[in-house]
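*Asks:* pasting a predicted model and its sequence here:
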Amino acid sequence: VVTRRDGVTYYECAIPMKAIPQIRPEPGREFCFSVLVHDPGGTGLRDWGEAAGLWPWQRSRLAWCAWQGATWPDDPPFDNKVEWGFCSSKH
């Protein structure tokens, strides 16, 4: 769901826990989550970690699957082991 209020765009998504059975949601349990957006219209790859101001040494080229035709810039996107941004809950 995408909404815009007071000049801010909000993106919401629901990920069914059935899709990630290796993770058991419990109150207070945290797990790592990242977002990667590819905009072929000119802005290229954009990642959530970069927007948060994390350092290039925290990046891992092995974190993202390499789909056919994918190319990364000199600094690859941040990996999915950045411990911030998402908390699971069964509520």
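*Replies:* Arrived safely. Note that this is a predicted model, so its numbers are computed, not measured.
*Asks:* drop to CA atoms for contacts and neighbour counts, all remaining ones
*Replies:* Will do.
*Asks:* what's in contact with the host helix or strand of Val37?
*Replies:* Applying DSSP states H and E as the criterion places Val37 in strand 36-39. Residues outside strand 36-39 that contact it (Cα atoms under 8 Å, 6 or more residues apart in numbering): Gly44, Leu45, Arg46, Asp47, Trp48, Pro77.
*Asks:* next, the one to line up against it:
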Amino acid sequence: MSIIPAAHLSAEQSQQAVAMLEEGRCLWYWDKQSKEENRARTNQARDLMQAAYELMGRPKLIEILNVFHGQRLEMIAQREGS
């Protein structure tokens, strides 16, 4: 995560962005027991990662994130029988 270049950020902002990305990634990949918990974690992960990408000025990564977020929600619904 620390290799993401963002020259316009201060060291503190860069650390904040990396921390949000790391936490978001953890939330993204670890499943819980219920569909509701998985949706909530996926949404929380997306919010954290989107905030980091906004801070870094990465609109294309936000677009990609939103595509994957939609796919992840569909996968949760299909796996658990919406």
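*Replies:* Received the coordinates, thanks. Keep in mind it's a predicted model, so treat the numbers as computed, not measured.
*Asks:* what TM-score do we get after superposing?
*Replies:* For these two chains in superposition, a TM-score of 0.29 is obtained (TM-score structural alignment, normalised by the length of structure 2); 47 aligned residues with a Cα RMSD of 4.5 Å.
*Asks:* mind listing what's buried in the next helix or strand after the strand holding Val37 of structure 1?
*Replies:* Next along the chain after strand 36-39 of structure 1, taking DSSP H and E as the criterion, comes strand 44-47. For strand 44-47 of structure 1, a neighbour-count test (16 or more other Cα atoms under 10 Å) marks Arg46, Asp47 as buried.
*Asks:* kindly report the same for stretch 40-51 of structure 2.
*Replies:* Arg41, Thr42, Asn43, Gln44, Ala45, Arg46, Asp47, Leu48, Met49, Gln50, Ala51.
*Asks:* check stretch 61-80 of structure 2 too.
*Replies:* For stretch 61-80 of structure 2, by 16+ other Cα under 10 Å, it's Ile62, Leu65, His69, Arg72, Leu73, Ile76.
*Asks:* tell me which of those residues fall in strands.
*Replies:* Among the buried residues of stretch 61-80 of structure 2, no residue falls in strands (DSSP state E).
*Asks:* among those, which are in helices?
*Replies:* Judged by DSSP state H, the subset of the buried residues of stretch 61-80 of structure 2 located in helices is Ile62, Leu65, His69, Arg72, Leu73, Ile76.
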